[in-house]
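>>> A structural model of the following input is requested.
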Amino acid sequence: MNMAVLNPLAGFCGHGLADQMRVALMDRVDAKFVVRPGALEQCLQGLRGAYTILDMDGCRRFVYDTLYFDSPDRRLFLDHHNGKLNRLKVRLRHYRHSKIMFLEVKKKTNRQRTVKTRVPVTFESFVDGSATRFLKEQSGLPVAGMQPALFVSYQRITLISTQNPERITIDTQLAFHSPDRTLSVDLPGVAIVEVKHDRHSGCSPMLQSLARHGCRPVAFSKYCVGTSLLYGSQLKTNRFKPLLRSLYGIGS
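As a prediction, the model looks like this:
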């Protein structure tokens, strides 16, 4: 994606990580949008007073690395594909700028709420067993059966509302890799915009702007999309084929 489309963000005031943590929204409702470059630029116009942007030492766009885990039979992927109401994802997320790593369990409840729990981890966390205990407690899964399933990298910009408990992430330059790096695919030319609230809200300037410019919410999971792109010939992906066609012109 031509990052010039994010020029409207240059005029946004910045906020720090401590400010952002006050809008952590670990238990939330959210909506995701797949937005093309021209529409994204239009959507951001006029929102300068409504949001601030995460700024750390002059940096406003940050690289995230995420390693997803699943069982050998891809149980977590198939739960999502089959529309299971209570489902989860397990991932190891590395924030390159701050050099912090978290082990996270992200749950989607039957009330369509997203609940995320996480714990900072180091090499010692795996040696002393604390990471394994966290994963077992939060997921209820047999930890010994979990294995690396997908690596995802992308660049993220984060906005928070100046008025409400609302956080917005804009992810670009998505790239998916098999854990051994033998398979790779990029997802150029789109941004994944996610609007997160503590509860459903009709007064979000970003949601209103997205609607004005014809952007509609979609069910988008980085893990499921990346897995489908890399392993679509080996797994059931029918549920995701319309999304894959719109993203990358495949899956027909």
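>>> can we go C-alpha only for contacts and neighbour counts from here?
OK.
>>> and the helices in the stretch 1-150 of the chain?
Using DSSP state H, counting those that start in this stretch, the helices of the stretch 1-150 of the chain run over residues 17-21, 37-44, 75-81, 123-127, 130-139.
>>> what sits against the closest residue to Arg28 other than its chain neighbours?
Of all residues not flanking Arg28 in the chain, Asp198 sits nearest, at 4.5 Å (C-alpha to C-alpha, 6 or more residues apart in numbering). Asp198 makes contact with Leu25, Asp27, Arg28, Val29, Pro165, Glu166 under the criterion C-alpha atoms under 8 Å, 6 or more residues apart in numbering.
>>> who wins on neighbours among those?
For the contacts of Asp198, counting by other C-alpha atoms under 10 Å, the largest number of neighbours falls to Glu166: 23 neighbours.
>>> so that residue touches Val195, yeah?
Yes - the criterion here is C-alpha atoms under 8 Å, and Glu166 meets it with Val195 at 7.2 Å.
>>> residues near the nearest residue in space to Tyr68 that is not next to it in sequence, how many?
Spatial nearest neighbour of Tyr68, chain neighbours left out: Arg91 (4.2 Å); criterion: C-alpha to C-alpha, 6+ apart. Arg91 has 22 neighbours, counted by other C-alpha under 10 Å.
>>> and if you look at Arg245?
The number of residues near Arg245, taken as other C-alpha under 10 Å, comes to 12.
>>> what's the burial count for Thr182?
7.
>>> check Ala175 too.
Neighbour count for Ala175, taken as other C-alpha under 10 Å: 18.
>>> quick one: it and Leu150 touch, right?
No - Ala175 lies out of contact with Leu150 (C-alpha under 8 Å); the separation is 10.6 Å.
>>> want to put them side by side, so please do this one too:
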Amino acid sequence: MWNSFQRITLVHRTLNERLTFDFNINFHYKEIDRNFNNLVIAELKQEDLNRNSPFFILMKQNQLRPYRLSKYCLGSIELYGEEKLKYNRFKKKLLYLKKFDDDTI
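From the prediction side, this is the model:
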């Protein structure tokens, strides 16, 4: 399986944190392609949890909570499907993502 995505990284000058945005996420295996064009994965990287981070506050104000997601697992279930993987383990996450990227899943 191959994956590709674009990434933007923002570094805070005074707080010890980085914020990455992954978007245009694509997976490819043999003749199968899956694209998540409407999905953006944001990851806040901090040494110690700081709930006063501007991004943390912004997400809370917009009622967006942290959500664990592996791009590898997402690509695997989309490319290999129920035949090779235990789909039920990923079903909840896929249904959650469907809200944001209805064209793909």
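>>> TM-score for this pair?
In this superposition the chains share a TM-score of 0.86, using TM-score structural alignment, normalised by the length of structure 2; 99 aligned residues with a C-alpha RMSD of 1.4 Å.
>>> quick revisit: for His15 of structure 1, see how far away the residue nearest to Tyr68 of structure 1 is.
To His15 of structure 1, Arg91 of structure 1 is 27 Å away according to C-alpha to C-alpha, to the nearest Å.
>>> sorry, back to before: ok, which of the helices of the stretch 1-150 of structure 1 comes nearest Gly249 of structure 1?
Taking C-alpha to C-alpha, helix 37-44 is the member of the helices of the stretch 1-150 of structure 1 nearest to Gly249 of structure 1, at 17.1 Å.
>>> which part of structure 2 lines up with the closest one?
Counting by TM-score structural alignment, helix 37-44 of structure 1 falls onto no part of structure 2.
>>> same question, stretch 87-100 of structure 1
Alignment note (TM-score structural alignment): stretch 87-100 of structure 1 is unmatched in structure 2.
>>> on that earlier part again, tell me which of the contacts of Asp198 of structure 1 persist in structure 2.
Retained in structure 2 by both residues aligned by TM-score structural alignment, their matches' C-alpha atoms under 8 Å are the following of the contacts of Asp198 of structure 1: Pro165, Glu166.
>>> which one of the contacts of Asp198 of structure 1 is nearest Ser139 of structure 1?
Using C-alpha to C-alpha, the contacts of Asp198 of structure 1 come closest to Ser139 of structure 1 at Asp27, 15.8 Å.
>>> need the contact list for the closest one.
Here Asp27 of structure 1 is in contact with Arg113, Thr114, Val115, Lys116, Asp198 (C-alpha under 8 Å, 6+ apart).
>>> as a markdown table, these with distance to Pro188 of structure 1 would be great.
Below are the contacts of Asp27 of structure 1 laid out as a markdown table (distance: C-alpha to C-alpha, whole Å):
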| residue | distance to Pro188 of structure 1 |
| --- | --- |
| Arg113 | 29 |
| Thr114 | 27 |
| Val115 | 29 |
| Lys116 | 28 |
| Asp198 | 31 |
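>>> and of the residues you listed, the nearest to Cys43 of structure 1?
For the contacts of Asp27 of structure 1, the nearest to Cys43 of structure 1 is Asp198 (22.3 Å; C-alpha to C-alpha).
>>> separation between whichever residue in structure 2 pairs up with that closest one and Phe23 of structure 2?
Using TM-score structural alignment, the partner of Asp198 of structure 1 in structure 2 is Glu47. Noted for Glu47 of structure 2: a distance of 24 Å to Phe23 of structure 2, by C-alpha to C-alpha.
>>> and the gap between the counterpart of Arg13 of structure 2 in structure 1 and Gln208 of structure 1?
By TM-score structural alignment, Arg13 of structure 2 lines up with Thr162 in structure 1. Distance, Thr162 of structure 1 to Gln208 of structure 1, using C-alpha to C-alpha: 16 Å.
>>> so who does the aligned partner of Lys222 of structure 1 in structure 2 touch?
Mapped onto structure 2 by TM-score structural alignment, Lys222 of structure 1 lines up with Lys71. Contact analysis of Lys71 of structure 2 by C-alpha under 8 Å, 6+ apart lists nothing.
>>> kindly report the same for the one 10 residues further on.
Each residue near Gly81 of structure 2 by C-alpha under 8 Å, 6+ apart is listed here: Tyr87.
>>> hang on, it is in a helix, isn't it?
Yes - assigned with DSSP: H, G, I helix; E, B strand; the rest coil, Gly81 of structure 2 falls within a helix.
>>> that one maps to what in structure 1?
So, by TM-score structural alignment, Gly81 of structure 2 is matched to Gly232.
>>> ranges for the helices of structure 2?
54-61, 71-84, 88-98 (DSSP state H).
>>> save those helices as a markdown table, and put in distance to Phe5 of structure 2 too.
Shown next, in a markdown table, are those (distance: least, C-alpha to C-alpha, whole Å):
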| stretch | distance to Phe5 of structure 2 |
| --- | --- |
| helix 54-61 | 22 |
| helix 71-84 | 10 |
| helix 88-98 | 17 |
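>>> ok, Val35 of structure 1 to Ser233 of structure 1 distance?
Distance from Val35 of structure 1 to Ser233 of structure 1, by C-alpha to C-alpha: 27 Å.
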